[in-house]
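Q: Let's see this in three dimensions:
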Amino acid sequence: MVVDDHELVRLGLAALMAAQATDGPTSDTLEACTLAEGLLVYAEHQHCITLVLLDLHLPDTHGLSGLREFMARFPAAPIAVLSGDSDPALRQQALQAGARAFLPKAGHLADVIAYLAAQGLVGPPAMPLAESPCASSPYGARDATRTIQTRDGERLRLTHRQAEMLDWVLAGQSNREIAGRAHLTEGTVKNHVSALLLIFGVRSRAQLISRLR
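A: Next comes the predicted model:
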């Protein structure tokens, strides 16, 4: 379950998990945008929730208050904190309050994937770029993975499907146009695009294009 008041983060994480999933059934991702909603959803589905990704900055929380209230209501809840603040002191306080992990939103996406893989929610994290036989120019051969280099020099590796989606986004294709070309629903395309925005740390298609061109 993802508890975050930013729709992009919720959609992006759900799409990321779907993209990284191993063969077989993918895990369903429940969503909530406030602590109150998250508590209700967890109360109803706690028997099947493997992990709660909890944002510290929700409309009805302040600081660690949301985490502490969640733990008071559900002491055994498996919570990993999502935070835009990477303060080591805050991390220590969150872990002392019962969080199983502290994942800074400003951190590396690979860290989030590695943690989700450790919980069995996605497949193993991909090998580092330096070890990858598939690293290539942004528009090289259509390998199983492709490495994309941003304008500021950051190198990010995408799956074949993610790279294909990125090509269409950079070509100015709408979600509907991409859906027609890829034989997918618009909702699925929206999830893929949200995952791309999350991977590249941007909030819009325009910002994504700006990072690459």
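
Q: okay, CA-based contacts and neighbour counts for the rest of this
A: Fine.

Q: and residue 75, helix, strand or coil?
A: Secondary structure, DSSP: H, G, I helix; E, B strand; the rest coil: residue 75 is coil.

Q: ok, it to residue 98 distance?
A: Residue 75 is 8 Å from residue 98, where distance means C-alpha to C-alpha, to the nearest Å.

Q: Between the two, which is the more surrounded one?
A: residue 98 (20 against 12; other C-alpha atoms under 10 Å).

Q: contacting residues for the more buried one?
A: Applying C-alpha atoms under 8 Å, 6 or more residues apart in numbering to residue 98 gives the contacts 67, 68, 71, 79.

Q: Now find how far off-centre stretch 106-113 is within its chain.
A: Stretch 106-113 sits 9 Å away from the centroid of its parent chain (C-alpha atoms, centre = their mean, to the nearest Å).

Q: List the buried residues of that stretch.
A: Residues of stretch 106-113 classed as buried by neighbour count (16 or more other C-alpha atoms under 10 Å): 109, 112, 113.

Q: Now do the nearest residue to residue 5 once chain neighbours are set aside: how many residues are near it, please.
A: Counting by C-alpha to C-alpha, 6 or more residues apart in numbering, residue 5 lies nearest to residue 33, which is 4.2 Å off, once chain neighbours are set aside. Residues lying near residue 33 (other C-alpha under 10 Å) number 19.

Q: Another for comparison:
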Amino acid sequence: MSATVVMSANMDEIASPDRVLIVDDHSLVRDGLRSIFDDAFPACEILEADSLESALATLAAAGEVDLVLLDLNIPDVSHLSGLEQLRDRFPATPVVMVSGVTDRHVVRDALKAGAAGFVPKSLKRAAIVEALQLVLSGEIYMPDLPGDEGNAEEDMIRARIDSLTPQQRVVLSHLVAGRLNKQIAYEIDVSMTTVKAHVSAILQKMNVFSRTQAVIMAGKVGFRD
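A: As a prediction, this is how the structure comes out:
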């Protein structure tokens, strides 16, 4: 099972994480993930939690954490409620879902809800390390799922567009229509500075480096809003 990403990262430039939190109610799973970090990132400090309540308390006490690995199914969460609470309380901390579930709709819902990646527990150790490296480099990791050939990139793009605010979606639709910043400012009755801020946020959330790349990506899924 391989990864689908919109843009590739230079693995040589990825710094080792200083601290990560593993959230899973099964100690064997936590031990397995810990061993992966011990091998791939030996200097990394590993924190553990067996519930969402414990995870929230650990994050509040620990301060900055580079990455959270969150099991999809832990006793005190329902579906993606754990991810949503973590994203709400700690929006700057990337959260990677780890699960035995590989349904493409669940994966897409997780990415739409703000997950930085979705790692199936069935992945080999080397593939998990690659997934974590991609996330640490700023990418969003999405596995290629059986029967999903040809749809993975579109799902990735839709998930990134879904992460935009309503106003950012409006601005993106104007970009797709080929309008300049001053035209967009006039159309939505905001300042040029505000438009520039929206465009910058769009590029960051879509993980592209130019308006042209954002327009091309949006065009692949027929985005018009």
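
Q: Any chance you could compute the TM-score here?
A: Once superposed, chain against chain, the TM-score is 0.51 (TM-score structural alignment, normalised by the length of the first structure); 117 aligned residues with a C-alpha RMSD of 1.8 Å.

Q: measure residue 109 of the second structure to residue 115 of the second structure for me?
A: 9 Å.

Q: Look at the two and report which has more neighbours.
A: More crowded of residue 109 of the second structure and residue 115, by other C-alpha under 10 Å: residue 115, with 28 against 16.

Q: hang on, that one in a helix?
A: No - Residue 115 of the second structure is assigned coil when assessed by three-state DSSP, not a helix.

Q: Near the closest residue to residue 162 of the second structure other than its chain neighbours, how many other residues are there?
A: Leaving out its chain neighbours, the residue that sits closest to residue 162 of the second structure by C-alpha to C-alpha, 6+ apart is residue 112, at 5.9 Å. Applying other C-alpha under 10 Å, we find 19 residues neighbouring residue 112 of the second structure.

Q: Quick one: map residue 112 of the second structure onto the first structure.
A: Taking TM-score structural alignment for the superposition, residue 112 of the second structure sits opposite residue 96 in the first structure.

Q: Please flag which of the buried residues of stretch 106-113 of the first structure sit within helices.
A: Counted as lying in helices by DSSP state H, out of those, are 109, 112, 113.

Q: residues touching the first one, list them.
A: For residue 109 of the first structure, the residues meeting the contact criterion (C-alpha under 8 Å, 6+ apart) are residue 199.

Q: same question, residue 129 of the second structure
A: 36, 40.

Q: Can you give me the separation between it and residue 169 of the second structure?
A: 33 Å.

Q: same question, residue 142 of the second structure
A: From residue 142 of the second structure to residue 169 of the second structure the distance is 23 Å (C-alpha to C-alpha).

Q: quick one: which of those two has more around it?
A: The neighbour count for residue 142 of the second structure versus residue 169, taken as other C-alpha under 10 Å, is higher for residue 142 (26 against 20).

Q: Residue 211 of the second structure contacts residue 175, correct?
A: Yes - using C-alpha atoms under 8 Å, residue 211 of the second structure is in contact with residue 175, at 7.3 Å.

Q: what about the two, which has more around it?
A: Each of residue 211 of the second structure and residue 175 has its neighbours counted (other C-alpha under 10 Å); residue 175 has more, 20 against 17.

Q: And that one, what's its match in the first structure?
A: Aligned partner of residue 175 of the second structure by TM-score structural alignment: none.

Q: residues in contact with residue 175 of the second structure?
A: Contacts for residue 175 of the second structure (C-alpha under 8 Å, 6+ apart) come out as 211, 215.

Q: Columns distance to residue 87 of the first structure on top of the buried residues of stretch 106-113 of the first structure, output as CSV?
A: Supplementary listing: these in CSV, determined by distance: C-alpha to C-alpha, whole Å:
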residue, distance to residue 87 of the first structure
109, 18
112, 17
113, 21
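
Q: Closest to residue 61 of the first structure out of the residues you listed?
A: Nearest to residue 61 of the first structure out of those is residue 112 (C-alpha to C-alpha; 23.2 Å).

Q: who touches the closest residue to the closest one other than its chain neighbours in this structure?
A: Nearest residue to residue 112 of the first structure, sequence neighbours excluded (C-alpha to C-alpha, 6+ apart): residue 103, at 6.8 Å. By C-alpha under 8 Å, 6+ apart, the contact set of residue 103 of the first structure is 80, 81, 82, 83, 111, 112.

Q: that's a strand at residue 103 of the first structure, yeah?
A: Yes - secondary structure assignment places residue 103 of the first structure in a strand (three-state DSSP).

Q: hey, where'd the helices end up in the first structure?
A: Counting by DSSP H, the segments of the first structure that form helices are 7-20, 35-45, 65-73, 88-96, 109-118, 160-170, 175-182, 186-200, 205-212.

Q: Look up how far residue 212 of the second structure lies from the residue lying farthest from the centre of the second structure.
A: Distance from the C-alpha centroid of the second structure peaks at residue 186, with 32.9 Å (C-alpha atoms, centre = their mean). Distance from residue 186 of the second structure to residue 212 of the second structure, counting by C-alpha to C-alpha: 21 Å.

Q: Also residue 96 of the second structure?
A: Applying C-alpha to C-alpha, the value for residue 96 of the second structure to residue 212 of the second structure is 29 Å.

Q: who has more neighbours, those two?
A: Comparing residue 96 of the second structure with residue 212 by other C-alpha under 10 Å, the one with more neighbours is residue 96, at 27 against 13.

Q: Which residue in the first structure aligns with that one?
A: Superposed on the first structure with TM-score structural alignment, residue 96 of the second structure falls opposite residue 80.

Q: quick one: contacts for its match?
A: Residue 80 of the first structure sits next to 51, 52, 53, 54, 99, 100, 101, 102, 103 when contact means C-alpha under 8 Å, 6+ apart.

Q: Quick one: map residue 17 of the first structure onto the second structure.
A: By TM-score structural alignment, residue 17 of the first structure lines up with residue 37.
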